[in-house]
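Visitor: predicted coordinates and the sequence they were generated for:
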Amino acid sequence: MNDAFHAVKPDDVGLSGERLARVDAWREALIRDGKLAGATTLVMRRGQVAHLGCSGLADMERGVAMTPDSILRIYSMTKPLTSVAIMMLYEEGRFQLDDPVTRFLPCFRDMRVFTGGSRGSFESVPAERDITFRDLLTHTAGLTYGFMQSTLVDAMYREQGVDFQTSDRSLGEVVELAASLPLLAQPGRAWNYSIATDVLGHLVAVISGQDFGDFMRQRIIAPLGMADTDFHVPEHKLPRFAACYARGQDGRPVLIDDPREGRFSAPRAICSGGGGLVSTVWDYARFCRFLLNKGELEGVRLLGRKTVELMMSNHLDGDMAAMGQARFSESTYTGIGFGLGFSVMLDPARAQILGTPGECAWGGAASTAFWVDPVEDMAVILLTQLMPSSTYPLRRELRVLTYQAITD
C-alpha cells in the first residue's frame, strides 16, 4: 500500500467486500480469456482505498507482472490535469472564460468553417465569432482530431501533420498549423472531441511564460506528489513501464508499443496536454482525491472550491447527444454533459448506467478510465493498455460492478 493511502475494509466506508470481489472476478476473467494483458482497478471512498487489484502482465514479452507501481500511458486522462493548469491561470485573473483566445493566439483570427466540397476545393464560411477559453475547455471550439477519420477536416489534419503525439515540430508550430485549417463547426455550436486541450496546453505556456511541460511538473505534478507522472519515462523507470497492445485477429493482445523502445522512453518534442502523460494508479488516485477535496490535497491547494465546482458543472446546452456526434468512445452521449475538462453525469436513467448526477469522468485511448463522484465521495480508476478504447465495454461494466457494491 502506498504510504499516502490507508487500506480499509470495504464495510468501514459503506461498501460490501463480498460485492466488490466481483470486480476481481471480472478483471481476472478478462486476463484469463486473453482480452487484456494486464489490468489494475482501484476503488476509493471517503479518502480511503477500499479495493485495489492487479491481474496479468504489464509486459507480456518480458513476463513483467502488472502491479500498483506499473507505469502506463494514460493518454486523454491527461486532459483533466491540463484543464486544472489553465484554470489555475484563470484564478490568477489572466483571462475570463468568455475571452477570445485571439488575445493570446492571433493565429486563430478570421477562422473559417468547413461547409462542404473536397480536400482540393472545399467550401467554407467565416466563423461567426472567435473561439473562447470556454469553447476549448468544453470541446465546442469547432476543432477536431485527425485520427477520427470521419470528415474532410480530419483528413486535412492528417495531411498537414496536426498531431501532438508524434510531431517533431514545437507545440506552438502544430497549434499554428491547426489554426490554418477550417473549423468543423461554428464555435460554441457543436461538441466535437478534439485537439482543444493541446491548444490549452500551448495557452498555458504563452500566458505563464513557462514551458508547458515544466509548468505541469512544477505547479501540478510535483505539488500533488505524483512521483511517477510525466511526459516520458526516464531510463531507470523503464522496467516498470507497461507495453501497449491492440486486439489481434485471434482476439488476443498484440504488441503495438514496446515500453523500452517506444516514443515514451525518451523526452519528446511536444508535451501533449491532450494525451501525453504516463502515470500510475497511485498517482492518479492522488489526483482523484484532489478533485474530491475540491482543489486541495494534504495541505496543498491548487484551485479554490468554487473553481472546482464550476469545472464539475455541465457547460453544454443539454447533453452531448444534443450537441455532438458519436465518433469516439471515451463516454456515452445520452444523459452525459461536459464540464471544464471532463464529462459530467446528468441523468443515469437516460445514460442507462449506474451513476450519480454531478459525477465527473474521462478515459484514455488505451482503455484507461476514471471517475469521481462527489455525492458518494468515491473515485474509481481502471488502468490497462489496450487500444482502441472501443475494443471492449470495460468502463460500463466496471461502473456496474463498483456502484452495486455501495451499501449505505
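Guide: Looks like it arrived, so ask away.
Visitor: only C-alpha atoms for contact and neighbour calcs from this point on.
Guide: Fine.
Visitor: would you mark the buried spots in stretch 343-351?
Guide: Burial within stretch 343-351, assessed by neighbour count using 16 or more other CA atoms under 10 Å, is assigned to 343-347, 351.
Visitor: any idea which of those is the one closest to residue 188?
Guide: residue 343 (16.5 Å; CA to CA).
Visitor: so the closest one touches residue 336, yeah?
Guide: Yes: using CA atoms under 8 Å, residue 343 is in contact with residue 336, at 6.6 Å.
Visitor: residues in contact with residue 390?
Guide: Residues in contact with residue 390 (CA atoms under 8 Å, 6 or more residues apart in numbering) are 328-330, 367.
Visitor: dropping in the other structure now:
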Amino acid sequence: MQVETQPRAVGLCPDRLERVDSWMRGYVDSGRLAGLSVAVMRGGKTAFFRAHGHADLARQKPFAADTITRIYSMTKPLTSLAVLMLYEEGRFQLDDPVARFLTEFAEMRVMVGGNRAKLETVPALRPITIRDLLTHTSGLTYGFMEATLVDALYRAEAIDFQTSKLSLGELVGKLAQQPLLAQPGAEWNYSVATDVLGHLVAVVSGLDFAEFMRRRILRPLAMHDTDFSVPEDKQPRFAANYAFDREGALRLYDDSVDSKFLRTPPLASGGGGLVSTAGDYLRFCRLILNRGALDGVRLLGRKTVDLMLMNHLPGDLAAMGQPRFAESSYAGIGFGLGFSVMLDPAAAQIIGTPGEIAWGGVASTSFWIDPAEDMAVVLLAQLVPSSALPLRRELRVLTYAALVD
C-alpha cells in the first residue's frame, strides 16, 4: 500500500502525523510490540502509512505494507455486510426470528440461576431476531469470558468457532442446545452471534459461507489478501502472533510457519476467522465511507449503510446490563449493525466524533471510520490480548490531533 496524497492536501498536519511514527517506533524499540502498521485515510486518499518492527522476530522478517495478520473480530463487520446484502435482496427482514431459517433456535431457554450441576432456566420471552444477532443482544455469549455458568457450559461443550473440528452448521446446532445468558433484546453481551450470522448467510444464500464471502465481497472489493487461511505462496508475508510472559517480555503465541491459519479451517468463523492486510481492510473502510460503493462496485445501497451506522441500542453499552467484554469502552458507546458507534466522546472519555464507527480484534488490531471527518484509520499488530496495551486509545488521540482544516 502506498501513500496516495500529501497530508496537507486532505487537511492533516504532516508534523503531527510524525508523532504517530514516533509512537510506533517507541513501542517497537521498547520491546512491547514486535511490529505494527498504521494507515490513515482522508478524503478517499491514504495520507499516512508506516510499518515498523518485525512481523516475525525469530526470522527477522520486517513488518511491511503487505504483511498478513490475523484480524479476528474485525471479521465481524464483513460478515454483517454479507447479512445486509441478503437483506437488500429481500431474503428477510431484520426483525425476523432467526429460527425462520435456523430452526434449531425455535425453542430457546434462558438461564436464571442454578449451579454447574443443574442450571435453572425459563423459556425465552420472544424469539432471537436477526437484528439481535447483529447487535449482540441475542442472549448468546463467549466461552472465554469465564464469568457465568453459561460461559462455563460453552467451554464444557467446546462451543468455540476458532478451534472446533465440526462444520459450521454442526457447531451452530450444538450452540442452539445451550441456554441463553439473558432474554433476547434485554442485554448487550459480546458473543458468538456473528458466527451464527455466518451460518445464516450460508443457509439463505445456498453457498458455503467462505465461498459467499470470497465471491460476493472479497473479490469484488479487490481484497486479494483477505481470506480464512493463508495460502502457501503468501506464507512468507504472514506475521507471527505474540503475548507477554510473566516478566513482561514478548513470547511466541502462534508461529507464522505452523499456524492453524495456514490450513483451510473445518469451519469459516464469521466472528473471527479472517486474515488480512492494512491495504485490504482500508478498502472495506472506503466502501463504508462511500456509502456502499467502491471503484464502480456497489455492494450496498446508501440508505442501508446509513442504517448500519446508527445506534440500534436504547442507550450506550453501559446501560445494557453489565458488559463482560468488548473491543471498546462501554460508556458513551452504542452499537450499530456490526460495529460500535460513538455516541458521546465526553462520556467515553476519548477524542472522537458522534457517529464514528469502530471495532477491533483480540490480537491488537483495530479500525475506525469517521464519516463526518471523511476519515478512516487501520491499526495492525499481533499481540494478544488486545487489552495488553492501550494502543487504540493512544492512536486515536494522535490521529485526531493531526486534523487541522
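Guide: Ah, there it is. Source: prediction; values computed, not measured.
Visitor: only whichever of the contacts of residue 390 of the first structure are buried, select them in PyMOL.
Guide: Applying 16+ other CA under 10 Å to the contacts of residue 390 of the first structure leaves a buried subset, and the PyMOL line that selects it is:
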select buried, resi 329+330+367
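Visitor: the contacts of residue 390 of the first structure: which two are farthest apart?
Guide: The widest separation within those (CA to CA) is 12.1 Å, between 328 and 367.
Visitor: skipping its backbone neighbours, what lies nearest the alignment partner in the second structure of residue 142 of the first structure in space?
Guide: Under the alignment (TM-score structural alignment), residue 142 of the first structure maps onto residue 139 of the second structure. Excluding the flanking residues, the one nearest residue 139 of the second structure by CA to CA, 6 or more residues apart in numbering is residue 182, at 4.5 Å.
Visitor: residue in the first structure matching that neighbour?
Guide: Counting by TM-score structural alignment, residue 182 of the second structure lines up with residue 185 in the first structure.
Visitor: how about the contacts made by its match?
Guide: Per CA under 8 Å, 6+ apart, neighbours of residue 185 of the first structure: 113-114, 141-143.
Visitor: closest to residue 60 of the first structure among those?
Guide: Of the contacts of residue 185 of the first structure, the one sitting nearest to residue 60 of the first structure (CA to CA) turns out to be residue 143, at 37.3 Å.
Visitor: may I ask you to confirm that the closest one belongs to a helix?
Guide: No: read with DSSP: H, G, I helix; E, B strand; the rest coil, residue 143 of the first structure is coil and lies in no helix.
Visitor: and residue 33 of the second structure, how many neighbours does it have?
Guide: Residues near residue 33 of the second structure, counting by other CA atoms under 10 Å, number 25.
Visitor: sorry, slip of the keys, the one I care about is residue 297 of the first structure.
Guide: Residue 297 of the first structure: 19 neighbours (other CA under 10 Å).
Visitor: again, but for the one 3 residues further on
Guide: Counted with other CA under 10 Å, the burial measure for residue 300 of the first structure works out to 12 neighbours.
Visitor: for it, give me its contacts.
Guide: Residue 300 of the first structure neighbours (CA under 8 Å, 6+ apart): 223-224.
Visitor: can you do 7 Å?
Guide: residue 223 (CA atoms under 7 Å, 6 or more residues apart in numbering).
Visitor: any idea how far it lies from residue 230 of the first structure?
Guide: For residue 300 of the first structure, the distance to residue 230 of the first structure (CA to CA, to the nearest Å) stands at 20 Å.
Visitor: kindly report the same for residue 14 of the first structure.
Guide: Distance from residue 14 of the first structure to residue 230 of the first structure, by CA to CA: 34 Å.
Visitor: in the second structure, what range does the longest strand seen in the first structure match?
Guide: Selection of the longest strand in the first structure by residue count, based on DSSP state E, yields strand 48-59. Counting by TM-score structural alignment, strand 48-59 of the first structure falls onto residues 45-56 of the second structure.
Visitor: in the first structure, which residue range corresponds to stretch 235-248 of the second structure?
Guide: Going by TM-score structural alignment: stretch 235-248 of the second structure matches residues 238-251.
Visitor: all strands for the stretch 201-350 of the second structure, in order.
Guide: Secondary structure of the stretch 201-350 of the second structure (DSSP state E, counting those that start in this stretch): strands located at 241-244, 250-254, 275-276, 293-294, 297-298, 333-335, 340-342.
Visitor: count of neighbours near the alignment partner in the second structure of residue 264 of the first structure?
Guide: In the second structure, residue 264 of the first structure lines up with residue 261, judged by TM-score structural alignment. By other CA under 10 Å, 23 other residues sit near residue 261 of the second structure.
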